[in-house]
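A.B. asks: quick one: sequence plus predicted model below, questions after.
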Amino acid sequence: MTLRYDFVGVGGLAYDLVLRVESLPIADEKYMARLIGKFPGGFIANATCAAAHLGLRTGYAGWVGADTEGDMLHNDFVQRGVDPAGLVHVAGHSTPFTVVLSEPGGQRAILIPHSPLFELPLTNPQLALVEQARAVLTFPRDLEWFSKLRRYTLQGGGIIALDIENTVPMQGHALRQAIRLSEIVFLKHSSLPEIGIYALPDLVSPGQWLTLSSGSSGVYGIAHGMLSPVFQPVLPVDAVDTTGAGDCFHAALITARLEGATLVEGLRFATAAAALKVQHRGPRTGLPTRAEVEAMLA
């Protein structure tokens, strides 16, 4: 069966209110901030757009409110070549948003207000979209939701990639089970105290890639059968804004995996994509094309 999509993102959609601050806040202080703008965002949605810029056939499934912000997110998908066939506009609800605090050096903090749209079940049309994908990127919302998503992904012959943000609700045994059931897993550096670099081999299943970001220094990666992780340092560039860089990295690594690259090759390709992204402000501004990534690596 020929699958319609190379890459489908599920969930993780919001618009970003980006504020410029001279330094990130500490407790009990008051700060002046400058509004940079309102941008389409959301970590899974950003990665889906990045995959489209890299030349993949992309689709998206998720939820927005029946409001102008929801229309903005829909239209941005269309403009970037992402098929929004699985995007549901929910009447009576506002579109989810995040507040991004960005400082001149490129570091940022992100605030995520809760939305009831984060808890909706997947619809049959959304699951049909997933079944047509070579790769599906999502996050561990809860084990029942994830397991259903994985089942439909596998029915179509695809692989599933899991982005484990620091704010994900799934924890403990359920999270470990979701990790083992995913072909690609993206972990954050803040998981280091709980997991540990050299505990990673115990988490890796056959056919799986697992990465662990160490922030601004680089990323560790490990595949099944490796005795210890490999480390890919960041490429030296003048960072303007790191918002969306990790999402771009994830899309690029999935792209490399789909094209038969090794983990080491994929980490290098994805790191170059992220290095291009951080030179632009906003979560989707400056998403690189394949030609731009290849030129940086040449």
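C.D. replies: In hand now; what should we look at? Numbers count the residues shown, from 1 in each chain.
A.B. asks: could you use CA atoms for every contact and neighbour count after this?
C.D. replies: Will do.
A.B. asks: just the strands in the stretch 151-298 of the chain please.
C.D. replies: Assigned by DSSP state E, counting those that start in this stretch, the stretch 151-298 of the chain shows strands spanning 159-163, 184-187, 209-213, 218-223, 230-233.
A.B. asks: contacts for the longest one next, please.
C.D. replies: In this structure, residues lying in contact with strand 218-223 by Cα atoms under 8 Å, 6 or more residues apart in numbering are 200-201, 204, 206-214, 228-234, 263-264, 267.
A.B. asks: now Q79: how far from L73?
C.D. replies: 10 Å (Cα to Cα, to the nearest Å).
A.B. asks: sorry, wrong one. I was asking about R20.
C.D. replies: 22 Å.
A.B. asks: comparison target, given below:
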Amino acid sequence: MDRPRVVIVGSANMDLVAMAPTLPRPGETVLGTEFLTVAGGKGANQAIAAARAGGAATFLAAIGSDSFGVTLKARIAASGVDTSLIRVVYGASGVALVTVGASGEHSVVVTPGANAALTALTEAELSAVRDADVLVAQVEVPVETVTQAALAARAAGTRVVLNAAPPRELPAELLAAVDLLVVNEVEARALTGRGREEPEALLALVPRAVLTLGDQGAWYGERNGGVTHIPAFKVDVVDSTGAGDAFTAALAVAWAEGRELVDALRWASAAGAACARRLGASISLPQRSEIDALFQAGT
């Protein structure tokens, strides 16, 4: 079977990751235990995760002309992602400052840098979207760009998976082009004003929605089709950073391969759990064989 074509439109950041016994409170300094620099940003994470999960992944993004940009592109390409359409713009690349506590909780501060320059998609970029089986997008880049990509995908029959993160209001024309929405509880509340008690509220906006709840699994709903709970896979969590990106990307790949969505969601849940077993975002994203092994062990 040919690898499904997945185009990811989103952010690319250099993640500066510090491990510490506890997360610092305001005004507090804590001594860390480990430090890593890894390719990150929700877009880059999902592009790498899609490639590792078995997709033919193409990444549409903007990086800076600084040393972080050079490293970012090289590391993303080394993960099997087509980086030929990544833009290089003068100035700083996006950077994320990530602090991870001993139990896997984390805090993140992002400075967008070059990500803000991903505007007005070119014909080559739009052509990649139209030729894909699935478009995956987030909203760490200008929402106008995401909307442009989603509308082009919808017109061409390309499925649109939107991970509406970070939380923000979204234009109606973007939501109207979405085939599957993936959000956590905070993001769901930003869209609907409601939390986990009413995942059905998302279905007033989109035909299919996934509400993720970390170690409590996820809810999947279809408009007029009811809601299904997807249990989480039990693992020893080291760092939850990137687990949601692994989940979203694996879901897109599995759906593009023709799996029923509930089965695709269970496989995606295994991908998210596998990611959480290691430190770092993109470096912890699992290979397909690892996802399969955890999925089969838990079914």
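C.D. replies: Structure's in. What do you need? Bear in mind that the values here come from a model prediction, so they are computed numbers and not experimental data.
A.B. asks: can you pull the TM-score for these?
C.D. replies: For this chain pair, the superposition-based TM-score is 0.88 by TM-score structural alignment, normalised by the length of the first structure; 290 aligned residues with a Cα RMSD of 2.4 Å.
A.B. asks: looking at R20 and L73 of the first structure, which is more packed in?
C.D. replies: L73 (23 against 18; other Cα atoms under 10 Å).
A.B. asks: which non-adjacent residue is nearest that one?
C.D. replies: Nearest residue to L73 of the first structure in three dimensions, chain neighbours excluded: P40, at 5.6 Å (Cα to Cα, 6 or more residues apart in numbering).
A.B. asks: just say helix, strand or coil for that neighbour.
C.D. replies: Counting by DSSP: H, G, I helix; E, B strand; the rest coil, the backbone at P40 of the first structure sits in strand.
A.B. asks: what's the neighbour count on it?
C.D. replies: Using other Cα under 10 Å, P40 of the first structure has 24 neighbouring residues.
A.B. asks: centroid residue for the second structure?
C.D. replies: D245 (3.3 Å; Cα atoms, centre = their mean).
A.B. asks: wouldn't the residue nearest to L73 of the first structure be in contact with F77 here?
C.D. replies: No - judged on Cα atoms under 8 Å, P40 of the first structure makes no contact with F77 at a distance of 9.1 Å.
A.B. asks: residue boundaries of the helices in the stretch 101-250 of the second structure?
C.D. replies: Assigned helices in the stretch 101-250 of the second structure, in chain order: 123-131, 143-156, 172-175, 185-192, 243-256 (criterion: DSSP state H, counting those that start in this stretch).
A.B. asks: out of those helices, which is closest to F68 of the second structure?
C.D. replies: For F68 of the second structure, the closest of the helices of the stretch 101-250 of the second structure is helix 243-256, at 21.2 Å, according to Cα to Cα.
A.B. asks: mean distance of that closest one to its aligned residues in the first structure, please.
C.D. replies: Mean deviation of helix 243-256 of the second structure relative to the first structure after superposition (mean Cα distance after the TM-score superposition for the first structure): 0.9 Å.
A.B. asks: the first structure: matching residues for that helix?
C.D. replies: Taken onto the first structure by TM-score structural alignment, helix 243-256 of the second structure occupies residues 245-258 there.
A.B. asks: tell me the contacts of A232 of the second structure?
C.D. replies: G214, D215, Q216, G217, A218, S269, A270, A273.
A.B. asks: show the buried residues in the residues you listed.
C.D. replies: G214, G217, A218, S269, A270, A273 (16 or more other Cα atoms under 10 Å).
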